[in-house]
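Chemist: Generate a structure from the sequence data that follows.
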Amino acid sequence: MLEININTAYALALSFIVVIAIGPWLIPQLHKLKFGQAIREEGPQSHQAKSGTPTMGGMMIILGLVLSTLVFANHTVEIMLAVFVVLGHFALGFLDDYIKVVRKHNEGLKPRQKLLGQIIMAALVAVFGGLPTDLWVPFAGSIDLGYGFYALLFFVMVGATNAVNLTDGLDGLASGTVAVAAFFYMLVCCAMGKTDLAIMCASTIGACLGFLKFNYHPAKIFMGDTGSLALGGVMAALGILTHTEILLAVIGFVFVCEALSVMIQVTSFKTTGKRVFLMSPIHHHFELKGWSEVRVVWTFWAVGVIAGALGLALCIFGM
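Modeler: Next up, the predicted model:
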């Protein structure tokens, strides 16, 4: 049975209000500092008009999310571990954006540097998190993976953060799909009695919805890696701390597709010299097929809702 604590609603409201309140102040400040987004020349030509739009807006998302979580959730080991994962990836994303935007090195952190940072955070969680090594499988219950759990932990943390990062390519796409996924994970947490993690989910929803006011097409600000890596950290933490990594792949189906499209594209081009998609990640493929940016975003949101509903059904009926 789904029982939603009133603090969950308060957390959603507070994070939403914090982001809405900060946005009108932060956006002009980022303009003054010339913290504008550089648009890749190899990307869709329609995106060149976005050049100079302020980025690093993830700062206000994470402020609203973390503040609201700490105000309304109990400060359990579980919650503090989740906050650590979020803030750790926030710091990594901030550093990447800082190098790109402030130091004017367009590539930011090198891929191997970013990957190393993600691996270090996963290692810290594995060593100091004290997590049980079981995996919940729908209709089968919990299965003890032993040391295999730590391999899964690394895969989920690195995979989820990169997948959400890849999804952040269109106005409102990442913030909207994360809000949808967090909503269904909130219901999953409620069904499992994970009240404090449900509060973190609600804080994520409120922060993402608040950010959408400024990030929906045409975007006035982008979240940058500062936000996308941190939000990926939220999704990874939810999957790992509830031991529902399988559900994470279902509820986060959009993110999985985005990551797989890049892997397929790179593998195909390196092995055959041919591209499977017009451009990856897959949201750009649909743009180049002639879909408007808004149509792509709304379609991906809808797919996220369907995937989230399926994941919630697996949780409820698979217990």
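
Chemist: make it CA atoms for all contacts and neighbour counts henceforth
Modeler: OK.

Chemist: which one is residue 62 nearest to, not counting chain neighbours?
Modeler: Closest residue to residue 62 apart from its sequence neighbours, by CA to CA, 6 or more residues apart in numbering: residue 227 at 7.0 Å.

Chemist: That neighbour and residue 59 touch, don't they?
Modeler: Yes. Counting by CA atoms under 8 Å, residue 227 does reach residue 59; the two are 6.6 Å apart.

Chemist: neighbour count winner among those two?
Modeler: Shown here are residue 227 and residue 59; by other CA atoms under 10 Å, residue 227 has more neighbours (32 against 21).

Chemist: Double-check that the more buried one belongs to a helix.
Modeler: Yes. Under DSSP: H, G, I helix; E, B strand; the rest coil, residue 227 falls within a helix.

Chemist: Another for comparison:
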Amino acid sequence: MYIPAIIAGLISFIMTPLVIRIAHRFGAIDVPKDDRRMHKKPMPLWGGIAIFTGFFVSMFLFSNIATGKLIGLFIASIVVLVTGMIDDVKPLGAKSKLLMQIIAAVILVKSGFEINYFSDFFGDSGYIYLANFALPISVIWIVGVTNTVNLIDGLDGLAAGISAIAAVTLSYIAIINYRYDAALITLILAGSSIGFLPYNFNPAKIFMGDAGALFLGLVLAAISVEGALKGATAITVVVPILALGVPIFDTAFAILRRLINKRPIMEADKGHLHHRLMSIGFGHKKTVLSMYLISALLGAGAIALLKQNWIHALVLLVLVGVVVFIPVNRSLLIQKKDNLE
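Modeler: The predicted model follows:
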């Protein structure tokens, strides 16, 4: 199971220098033009092409999932990858991007990546079948997760590393649920993400761009549907949310923050967790590594919950709360002081 992941990583690693040249050739360059961007010099985009290539070469060579599902995942990935590539060069409107994400999500659902039921929290029936609601609920989940990864892609190595950690967590969860096909997909995704990291970690030589972030988000969403949400216990509904906790919670708080401040939900700001950590003096690498730690703790908490090890899960989640609360609270105090001055 590890050989496909290693091969995916090697292909991604080998492809990245070529993608850098391609990005320069086609003008896919991110030029820092506002204070929200953390880089100071023009940076090639489209790193997602390398991740995509490593992932699907290994998938077509080694994956044993149904052909229809694999083709569906491939086509849906092409849709978001191309959408992201275009957006990286000539920004698309939010509605256009959302429409393409919905199309990709519908393709995934129709190929078999669908939430058909939830475990019954309160009754004795075992499952709550979604019937006609399966399609819209699945599409909402897939589009939501796809966008969360895109929103955390704000620092060198952040989205790729968080995605790799989430993928490893979901792989373990899939194995617990005897979904070895889903476990293989997650390990391949982790491998292709890790293969890209040497060029993307600070100081980065290339960014994954929207092309990479949307692709990673889409595949993580598909994996979570396939390997985590189809468990036999009620707690499995919570598990993928924790496994993908960093992007999901960061996005949820961003939406809440913008609603409170009466700002457009899709408007970018500097209130994300990584911005908060940077504002209190964390360096670039320290911030990214701290986010990795938070993601790993949430992943461990998800696994502990799935195993019904309540004490371990509680300790891990409290630890995450402390790790996040202290710097965020300090950042808010600094911001309040600056506003008073």
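
Chemist: So after superposing, what's the score?
Modeler: Comparison of the two superposed chains (TM-score structural alignment, normalised by the length of the first structure) gives a TM-score of 0.84, and 296 aligned residues with a CA RMSD of 2.6 Å.

Chemist: what do we get in the second structure for the residue nearest to residue 62 of the first structure?
Modeler: Mapped onto the second structure by TM-score structural alignment, residue 227 of the first structure lines up with residue 212.

Chemist: contacting residues around its match?
Modeler: 46, 47, 48, 49, 51, 52, 81, 84 (CA atoms under 8 Å, 6 or more residues apart in numbering).

Chemist: Show me the helices in the stretch 201-319 of the first structure, by range?
Modeler: 224-241, 245-251, 253-272, 282-288, 293-318 (DSSP state H, counting those that start in this stretch).

Chemist: Make JSON lines from those and add distance to residue 139 of the first structure to it.
Modeler: Shown next, in JSON lines, are those (distance: least, CA to CA, whole Å):
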{"stretch": "helix 224-241", "distance to residue 139 of the first structure": "17"}
{"stretch": "helix 245-251", "distance to residue 139 of the first structure": "12"}
{"stretch": "helix 253-272", "distance to residue 139 of the first structure": "20"}
{"stretch": "helix 282-288", "distance to residue 139 of the first structure": "32"}
{"stretch": "helix 293-318", "distance to residue 139 of the first structure": "4"}
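
Chemist: wait, which of the ones you listed is closest to residue 160 of the first structure?
Modeler: The closest of those to residue 160 of the first structure is helix 224-241. By CA to CA, the value is 5.4 Å.

Chemist: The closest one vs the second structure, average distance?
Modeler: For helix 224-241 of the first structure, the mean deviation from the second structure after alignment is 0.7 Å (mean CA distance after the TM-score superposition for the first structure).

Chemist: Next up, the contacts around the aligned residue in the first structure for residue 167 of the second structure.
Modeler: Correspondence of residue 167 of the second structure to the first structure, assessed by TM-score structural alignment: residue 182. With contacts defined as CA under 8 Å, 6+ apart, the neighbours of residue 182 of the first structure are 201, 202, 204, 205, 235.

Chemist: Tell me the most packed of these, by neighbour count.
Modeler: Scoring the contacts of residue 182 of the first structure on neighbours with other CA under 10 Å, the highest-scoring entry is residue 204 at 34 neighbours.

Chemist: OK, contacts around that residue?
Modeler: Residue 204 of the first structure touches 12, 15, 65, 179, 182, counting by CA under 8 Å, 6+ apart.

Chemist: how about the strands in the first structure?
Modeler: For the first structure, the strands defined by DSSP state E cover 134-137, 141-144.

Chemist: which one of the ones you listed lies closest to residue 291 of the first structure?
Modeler: Of these, the one closest to residue 291 of the first structure (CA to CA) turns out to be strand 134-137, at 37.5 Å.

Chemist: Other residues contacting that closest one?
Modeler: With CA under 8 Å, 6+ apart, strand 134-137 of the first structure has contacts from 142, 143, 144, 145, 146, 149, 243, 244, 245, 246, 318.

Chemist: how many neighbours does the counterpart of residue 200 of the second structure in the first structure have?
Modeler: For residue 200 of the second structure, the aligned residue in the first structure is residue 215 (criterion: TM-score structural alignment). Look at residue 215 of the first structure: counted by other CA under 10 Å, it has 23 neighbours.

Chemist: what do you get for the one 10 residues further on?
Modeler: Using other CA under 10 Å, residue 225 of the first structure has 31 other residues around it.

Chemist: try residue 43 of the first structure
Modeler: Around residue 43 of the first structure there are 14 residues (other CA under 10 Å).

Chemist: and it, what pairs with it in the second structure?
Modeler: Using TM-score structural alignment, residue 43 of the first structure lines up with residue 36 in the second structure.

Chemist: Give me the spatial nearest neighbour of its match, chain neighbours excluded.
Modeler: Nearest non-adjacent residue to residue 36 of the second structure, counting by CA to CA, 6+ apart: residue 270, 6.2 Å away.

Chemist: Please apply the same query to residue 313 of the second structure.
Modeler: Per CA to CA, 6+ apart, closest to residue 313 of the second structure is residue 301, 4.6 Å.

Chemist: give me every residue that touches residue 11 of the first structure.
Modeler: By CA under 8 Å, 6+ apart, the neighbours of residue 11 of the first structure are 68, 69, 71, 72, 199, 200, 202, 203, 206.

Chemist: Kindly state which residue of the second structure is aligned to it.
Modeler: Per TM-score structural alignment, residue 11 of the first structure is aligned with residue 4.

Chemist: Centroid-wise, who is the farthest residue in the first structure?
Modeler: Of all residues in the first structure, residue 272 has its C-alpha farthest from the mean position, at 31.9 Å, by CA atoms, centre = their mean.

Chemist: Look up how far residue 64 of the first structure lies from it.
Modeler: 46 Å (CA to CA, to the nearest Å).

Chemist: Show me what residue 296 of the first structure lines up with in the second structure.
Modeler: By TM-score structural alignment, residue 296 of the first structure lines up with residue 287.

Chemist: surely that match meets residue 273?
Modeler: No. Using CA under 8 Å as the test, residue 287 of the second structure is too far from residue 273 to be in contact (9.2 Å).

Chemist: If you count surrounding residues, which of these two has more?
Modeler: Neighbour count, other CA under 10 Å: between residue 287 of the second structure and residue 273, residue 273 has more, with 23 against 20.

Chemist: Lovely, talk soon.
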